[in-house]
Every structure is written in C-alpha cells, then in structure tokens.
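S.K.: what follows is a predicted structure for the sequence shown.
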Amino acid sequence: MFPTRPDIAIIGAGPAGLMAAEVLAEGGVSVTVYDAMPSVARKFLMAGRGGLNLTHSEELSAFLSRYREAATWLAPAIQAFSPQQLRDWCEALGQPTFVGSSGRVFPTAMKASPLLRAWLRRLDAQGVRFGLRHRWTGWDDQGRLVFDTPDGRRTVTTGATVLALGGASWPRLGSDGGWVPILAAKGVAIAPLRPANCGFTVGWSDIFRDRFEGQPLKGISLSLGERSVRGEAVVTRQGLEGGAVYALSAELREAIASEGRAILHVALRPDLSTADLISRLSAPRGKQSFSNVLRKALQLSPVAIGLLQEVAKTLGQSLSSLPPDRLAALINAVPIKLTGTAGLARAISSAGGIARDELDVDYMLRRLPGVFAAGEMLDWEAPTGGYLLQASFATGVAAGKGVLKWLAGGTAGDD
C-alpha cells in the first residue's frame, strides 16, 4: 500500500481503460475513469450484439502470430494476462464462457451487457469513480488534465494517467481519434490511423449491386497471394465485407496502398477439386438452363452465380460458352478487383496509433513520464476472432501494473 492514496486518471472507459482501473484499484490507489460519452464501454456493447467474442482458444504461439509485426511487442502483456486468465476473470464475475466450434470464446450469455454490469458492480465496490461527458483536450501549462464538460472547462491534477481512448473506428461510439493531435503536439510519434477489419470497394455493375446487395457468400475461400482464408463474405453496395474479408484486411489494404488495387480470388466451392468440378460440369445438361446446372450440380447460390456472371462480363467472357475445365478453374478462383477500403467509420477496428518505440516496457510514454497508454490507440492490429479484445484487456492490465510500479518508485522505463 502507498502512504497516501494518489488519484489516478484513466481516460477512456472501454475494456482497456476499465481493466487498468481494476488493476489500480486492487493496488490500493484512488481511480477516476473519464470518458466523453454519457455511458461507458459503448463499442464493447456494440461488439456483443452478435455474440461477444472475447478471445480464442488456440495454442498461444499461434494466437500471438495473429498480431503480425506487433506479436513480439504484445507477447509479454498477453502472456501475463492470457486467454485462459481472461476466461477465469469472466467466471469470477459470474459470467462463464464456452468455446465455439471455430475455437472462439464467448460468454455463455452471448451478450456484453451482463458481463459489463457485473464488472461495473465490482469496480463500484472497489471505489472506482466515473467522470462521464468529460472530453479530454490535453494538458494546461501546469500539467493538469483539461476536460470539456457540460458545465464548462475542468482541470484535474493526477498522480498518473492512463490513456485508453481507442482508435478511430465507429467514431459515433466514442473512439474518434481526437487524441492524435494532442499527443503529436507533445512530440509523440503516431502511425496514421487506418481502417482494419474493414470492407473494401468493388466497381459492381448496377444490375449486380441492386440484385445482390446484402446477400452472403457462404462456405467460400478467399485468397491473396499465398494466403487463404475460409469463411463468409457479404456483398455490399460498395463492395465486399464479412469475416473472411476482415481476416485478409491488412494484406488487402497494403496491396491497395502500394499498387492502387488488390486482386482477391474467391473459391466458390473450395471443398471440391478441379477434377470433381469438371466432371460435374461435363454431365449432360438436358433441357436445364445453364444457371440451373450451376445451382443443382454445384449447389451454387444465386449470389454466387451472379458473381460468376459479373466477373465473366468484366473479362469479356460468356459463362455458358466456357469449356468445363476453364469454367471449373474460374469457379474456384474468381478474380475480384478491390479498389479501396470502406473507410474508418464502418471499420470494426483501426490500424496505426502510438508507435512502439514511444512506450517503455511498462506502457509509459517515454516523452511524458507518468502517462501510460493501452488498448487500440497503440500501433497494432489483429483480425476478428477474439484477438482485438484480448489485446485490449491485456494491455490495460499491463498499463495498470506499470502505473503501480512507477508510483512505488520502481524502474518503469527500463527495457
């Protein structure tokens, strides 16, 4: 325990900020969580609408590889607060979890709201306070935190600060990237915020767009270069989105940035070999229409057939005139030209943020002693599947521990 109870400010009431608050309250310090929104964890609640995917059950080395270049950086935090520890934490809040068929981990309630209510009850019991409708605008000339509130400007003196303001996706839920110029003015290097786990734009014809907007392509495989992902995609008015697309979003975004486009190949029947496809397509058609042959012999959905026709037109080909071998090759490698990302406002998460070198091993900003950062505002990205929330929770824990170490006069900052 500390001789006095220093007041610590957490700015951002999402998973990273709330987890840092819990660690600090357990460590014996006074904690106030500030957020610009009128209620906490709005994006967390949004994520739970379709079943809250907390983490993933795969072996830890495979799990860490999902963070790509940031894997080495995030590994200590995730190893210290692992997927199993996150599940145990949920269990202790009265919210047991289960592993789905894909290996993803969900709370049994399949919602975020019961977990969040139990968590807030615990934080309240620990004495954590909240300052909502407090939009952080930086520091004054005395080093105090400055907030815009409904009652006007407010300044706060704090013993340390944890920034957990999120990235810039779904800005209407609170994470709008407004912190970027504040930290940049202090000399903190920040990688540009970019869409991640996002949709991509495609120049669909009006006919295809009007007929198939919102329809899913199920049981497909998407490929970019040597990387392939099984899953689903959804046709949007502007292009494509969905789980399989999100899994490749980093590579697709980088290809578009460097080449102006990305060619994504779609296997509509990845479970069938080329020889099997050719055999089915070579069978006598009788009086069936060509579309019926594709639907019955290959079990292709209307949207899958429409996609084949759409791409064949752009290639100057007629599907019905293609020989079986060429048609089979096309069915399991439909080329789709992606021309851009769908934008940050609709992206599930964002890439970019505070550069790795700006933080010490305890998640303290080297240029701003006593200021720590956690969560999605750091420069890392990961696919959906539980990896986003796991890293947010884990870095929140790490930042909270870093504050306690710093307050105790430890060697925070040593690498």
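M.R.: Great, that's in hand. Numbering: from 1, shown residues only.

S.K.: from here on, just use CA atoms for contacts and neighbour counts.
M.R.: OK.

S.K.: correct me if wrong: residue 44 contacts residue 15.
M.R.: Yes - assessed by C-alpha atoms under 8 Å, residue 44 is found in contact with residue 15 at 7.1 Å.

S.K.: the two: which is more packed in?
M.R.: Higher neighbour count among residue 44 and residue 15: residue 15, with 28 against 19, using other C-alpha atoms under 10 Å.

S.K.: for the more buried one, which non-adjacent residue is closest in space?
M.R.: Nearest residue to residue 15 in three dimensions, chain neighbours excluded: residue 393, at 5.8 Å (C-alpha to C-alpha, 6 or more residues apart in numbering).

S.K.: check contacts around that neighbour.
M.R.: For residue 393, the contact set (C-alpha atoms under 8 Å, 6 or more residues apart in numbering) comprises 15-16, 19, 81, 375.

S.K.: so it is in which element?
M.R.: Element membership of residue 393 [criterion: DSSP states H and E] is helix 387-407.

S.K.: residue 301 and residue 202, how far apart?
M.R.: In this view, residue 301 and residue 202 are 20 Å apart by C-alpha to C-alpha, to the nearest Å.

S.K.: just the helices in the stretch 201-350 of the chain please.
M.R.: Counting by DSSP state H, counting those that start in this stretch, the stretch 201-350 of the chain has helices at residues 206-212, 243-247, 249-259, 274-282, 290-298, 302-314, 324-331.

S.K.: what about the most centrally placed residue in the chain, distance to residue 217?
M.R.: Nearest residue to the geometric centre of the chain (C-alpha atoms, centre = their mean): residue 349, 3.9 Å. Look at residue 349 and residue 217: by C-alpha to C-alpha, they are 23 Å apart.

S.K.: what does residue 203 give?
M.R.: 18 Å.

S.K.: comparing these two, which shows the higher neighbour count?
M.R.: More crowded of residue 203 and residue 217, by other C-alpha under 10 Å: residue 217, with 22 against 13.

S.K.: what count of nearby residues applies to residue 271?
M.R.: With other C-alpha under 10 Å as criterion, residue 271 counts 12.

S.K.: quick check: residue 84 vs residue 394, distance?
M.R.: 12 Å.

S.K.: ok, residue 47 next?
M.R.: Applying C-alpha to C-alpha to residue 47 and residue 394 gives a distance of 18 Å.

S.K.: another one to put next to it:
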Amino acid sequence: MPSLPSEVEIAIIGGGPAGLMAAEVCAEAGFKPHIFERMPTPARKFLMAGKSGLNITHGEPLDKFLTRYSEGSEEIKPAIKAFTPSDMRVWADELGTETFVGSSGRVFPKVMKASPLLRAWLKKLENLGTTLHTRCHWQGWNDEALHFNTSEGPRYIKTKATILALGGSSWPKLGADGSWFPQLQQYGVNATEFQPSNCGFEVNWSDHFKERNAGEPIKNTILSFSSNRVQGDFVISGYGLEGSAIYALSSHIRRAISTGKQSAILTLDLTPDRSLERLKASLSRSKGKKSFSTHLKRTTGLSGVKAALIRECLDETTRNDPALLAAAIKALPIHIDAPRPIEEAISTAGGVMWNSLDKDLMLKVIPGTFCAGEMLDWDAPTGGYLLTACMAQGRQAARGAIKYLKSNS
C-alpha cells in the first residue's frame, strides 16, 4: 500500500462507484487524485451486487428513467442528463465489458459478473495516476486537515479540494455505516437520518403459514399501494415479504409507515390475466363436495402459495362468498407492520439534504468539499437506477471540484 502523503490536491473519501468515478474524471482532467477507502479493498458493495448479475443501468427511455427517483428527483436530473444510461453502457464497453438489455429492460454485463469490470476500472485509474489508500477511516477535520484513523495510527492530510463519497448505511459490513453523519452536522450541514430502502417488510404471518410457505416465490402478480402499482414477482419470507416487486414500492410503503398518515396495506391482484367478472362467474359454479382448495384451483387456476395466501388473509365468510372472494383475489389485502432493519436493506433513503449543496454538489458551509452518491438524500428502486445515479453524481462532483480548483488557482 502506498504511504500516506501529508498533502494532496484532490482527496476522494470513499472507494465505491461514486468515488471511483469522481477519481476517473479528475484524473482525465490532468489531476492526480488520491482515494481514501476505509475497507481493505474498494467497491465491496459493487462486488456484492455483482453476485446476482450486476444490473448497471436500465434500457428504458431517458425521460422515463428520470422519473424513478422518488426523493430528490429534480435535483438529480442534471447529473444523469450529463451521464445517461447510454453513456454508462459506452463506459463499460470501453473497459472491455460488453452489456446487454434483459427482458425486463435491465442492463447487465454479458459476463454477468462485477469483478472483471472492477479490475479493468482500477487498472485504468492506476494508469491515469490515481492513488488508492485503503484502511483509512475518515474522522472529519483537524485544523482544516483531513483526519484519518489508519493501521499506523492517526494521520492528517491537507487538501485543496475534497470529494466525499461515503455511502449510506445499508450493508454496513461492506464499509458504509453512516458514521460520517456527526462530522458534517457539527459544521451545520443539513442531513436527515437514513432509512431502509429497497428492503423487505414485516408481516404478522401465522406460524402455520410461515412453516409451509417461507421462501416460496409469488409470480405474475400486480401489487398496489395507494396510487402506485407494479407488476412483478416477490417472495414470501419468514418475516414477511421481499423481492424485486416489493422493493419497487418500498419508498411509498416506508413513508406511509413513518408518517402514520396512511394504513400500510398492500393489495395483490393474484390473477392479472382474469377479469373480476370472469372470476365471479367461475367461482359461482357449484362447489359440490369439493374442498375449497380444489374448487379454487379448478375455477381460478390458483393453487400452491397463492391459494395459501388467500386462506391466510381472508376469513371464512369471504372465502365462501363468490362475489367477495373474487373481489379479494383481485385486491388481496396484506397488512404491513414495519420495514426490515436498515442493515438488511439494499440501499438507503436520507442523508445530506439538497439545500446544503450548491449546483456543483459543493457543501455551502464547507467550501471546497463536495458530496456524491448514496450519502445524499435521494431514493430509487433497484433496476440499475442506484448505480447510474451514484456514478453520474461522482462525475458531477468531480467537475465541481475541478471548477473550484481552477477558480482558486
């Protein structure tokens, strides 16, 4: 590991995608940035995400892509317009990672791994003159110098510009734990506490239902929460619900629970391909001596875990009334109690508020210090939106730092 300098021109704190992209932009502009990462290796969350295929961006039109950021959507647009999903694919291709658009519109590397892309990226940064320092845990400032705890004790480094890419607090074992919060708040930076996003939710299942159905996927379902609607798949877990369709609605469900202004009731359309009228007609057929499960399967096609959900969520009166049962199958109510702990979340909402930043992502109360990535107060579903925004903001912060240095030279 390279020895720590006493002074650098540009310090980038955080070796995740936002920090690495900031370093790339600075290095390509002729600077020699230094990256300070608290973990033994950089981009650990990036590699973890790659275990399931590394969804780097989404192939939908840009105008629709930009609507996916439920919190901070307007503020995040300039960064993404300057580094679009198409630009993201070109960037990956230039590093030797060809991508493809999957059936869901999500974009993946053809190798379906993160490690080859990261290796090529780190090699490029090294060739551009970027220096990576690991096991450097940022502690804030000491007499205007950056204070780090290292394996060799405390170190103090002066810098002309600093880019903070410190992440949120999900998956803290990978490096980002939100411990930077008090360092910024003591300078008057406005920030909101982190909350879990793209997370599972707790449901009070009966023991019988949990024992028989935990781990079972629910496919071809429309999920609705308030005015928000998504079609997709999810999974029954021992604690409640998880999976991509649940994550897509997580920000809306979380806000309803946190404000207490709305009952957290998710509704499921278990038969998107069958109309309410068709269900009513089918369920009105004579049941005869058939069991409820057999009658349900023969008339609606529902069986397995979907049938188990109906038995779990509906009382006997509703199950035995064809009209009520048909209506419930098209809007099965699931009462959600709470989000899962933030340590289990894929991402977080909250962080540095936009009113603390200027248009270049510089902190208004700490000139020369810029912020990027998940440490800022924005939220997005899975599907490539998180990674694209982090990298786009890394570029935006880097351009801001370069502009700042040039104007103060």
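M.R.: Good, I have the coordinates. As the structure is a prediction and not an experimental result, all values here were calculated from the model.

S.K.: comparing residue 84 and residue 394 of structure 1, which shows the higher neighbour count?
M.R.: residue 394 (29 against 14).

S.K.: which position in structure 2 pairs with the more buried one?
M.R.: Per TM-score structural alignment, the equivalent position to residue 394 of structure 1 in structure 2 is residue 392.

S.K.: and stretch 304-322 of structure 1, which residues are buried?
M.R.: Within stretch 304-322 of structure 1, the residues scored as buried using 16 or more other C-alpha atoms under 10 Å are 304-312, 319.

S.K.: so for residue 301 and residue 202 of structure 1, which sits in the more crowded spot?
M.R.: residue 202 (20 against 17).

S.K.: residues in structure 1 matched by stretch 35-54 of structure 2, start to end?
M.R.: Going by TM-score structural alignment: stretch 35-54 of structure 2 matches residues 33-52.

S.K.: re earlier: in the helix holding residue 393 of structure 1, what's buried?
M.R.: Neighbour counts using 16+ other C-alpha under 10 Å place 387-404, 406-407 of helix 387-407 of structure 1 among the buried residues.

S.K.: swap in stretch 100-120 of structure 1?
M.R.: Neighbour-count burial for stretch 100-120 of structure 1 [16+ other C-alpha under 10 Å]: 104-107, 109-113, 115-116, 118-119.

S.K.: got it, and stretch 38-54 of structure 1?
M.R.: 40-48, 51-54.

S.K.: before we move on, what about stretch 251-270 of structure 2?
M.R.: Quick answer for stretch 251-270 of structure 2 (16+ other C-alpha under 10 Å): 251-254, 256-257, 264-270.

S.K.: how about residues contacting it?
M.R.: 70, 196-198, 220-225, 228, 306, 329-339, 379.

S.K.: could you redo the last one with a cut-off of 6 Å?
M.R.: When contacts are defined by C-alpha atoms under 6 Å, 6 or more residues apart in numbering, stretch 251-270 of structure 2 is touched by residues 221-225, 329-336.

S.K.: of the residues you listed, which belong to strands?
M.R.: Taking DSSP state E as the definition of strands, the contacts of stretch 251-270 of structure 2 contribute 221-225, 332-335.

S.K.: just those now: which is nearest residue 356 of structure 2?
M.R.: Lowest distance from residue 356 of structure 2 to these (C-alpha to C-alpha) belongs to residue 225, with 32.0 Å.

S.K.: which ones are touching that closest one?
M.R.: So residue 225 of structure 2 contacts residue 266 (C-alpha under 6 Å, 6+ apart).

S.K.: likewise the one 4 residues further on?
M.R.: For residue 229 of structure 2, the set of contacting residues under the criterion of C-alpha under 6 Å, 6+ apart consists of residue 223.

S.K.: what do you get if the cut-off is 7 Å, keeping everything else the same?
M.R.: Going by C-alpha atoms under 7 Å, 6 or more residues apart in numbering, residue 229 of structure 2 touches 222-223.

S.K.: trace it over to structure 1, please.
M.R.: Per TM-score structural alignment, the equivalent position to residue 229 of structure 2 in structure 1 is residue 228.

S.K.: about what we covered before: the residue nearest to residue 15 of structure 1 and residue 138 of structure 1, how far apart?
M.R.: For residue 393 of structure 1 relative to residue 138 of structure 1 (C-alpha to C-alpha), the value is 24 Å.

S.K.: check residue 167 of structure 1 too.
M.R.: 17 Å.

S.K.: looking at the two, which is more packed in?
M.R.: residue 167 (29 against 17).

S.K.: can I assume that one sits in a helix?
M.R.: No - under DSSP: H, G, I helix; E, B strand; the rest coil, residue 167 of structure 1 sits outside any helix and is assigned coil.

S.K.: pretty sure it is touching residue 177, no?
M.R.: Yes - at 5.6 Å, residue 167 of structure 1 counts as touching residue 177 under the criterion of C-alpha atoms under 7 Å.

S.K.: still on that earlier bit, neighbour-wise, give me the winner out of the contacts of stretch 251-270 of structure 2.
M.R.: residue 329 leads those on contacts (other C-alpha under 10 Å) with 25 neighbours.

S.K.: what do we get in structure 1 for it?
M.R.: Residue 329 of structure 2 maps onto residue 331 in structure 1, by TM-score structural alignment.

S.K.: could you check how far its match is from residue 338 of structure 1?
M.R.: 18 Å.

S.K.: and what of residue 285 of structure 1?
M.R.: Taken as C-alpha to C-alpha, the span from residue 285 of structure 1 to residue 338 of structure 1 is 34 Å.

S.K.: skipping its backbone neighbours, what lies nearest residue 279 of structure 2 in space?
M.R.: Using C-alpha to C-alpha, 6+ apart, the closest residue to residue 279 of structure 2 is residue 326 (5.5 Å).

S.K.: what's the one you found in contact with, if anything?
M.R.: 276, 279-280.

S.K.: and the residue nearest to residue 176 of structure 1 when sequence neighbours are not counted, what does it touch?
M.R.: Closest residue to residue 176 of structure 1 apart from its sequence neighbours, by C-alpha to C-alpha, 6+ apart: residue 168 at 4.4 Å. Shown in contact with residue 168 of structure 1 (C-alpha under 7 Å, 6+ apart): 175-177, 193, 344, 350.

S.K.: taking these, please make a ChimeraX selection of just the buried ones.
M.R.: Burial among the contacts of residue 168 of structure 1 is assessed by 16+ other C-alpha under 10 Å; the matching ChimeraX selection reads:
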select :175,176,177,193,344,350
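
S.K.: going by distance to residue 91 of structure 1, which of the contacts of residue 168 of structure 1 wins?
M.R.: residue 175 (28.2 Å).
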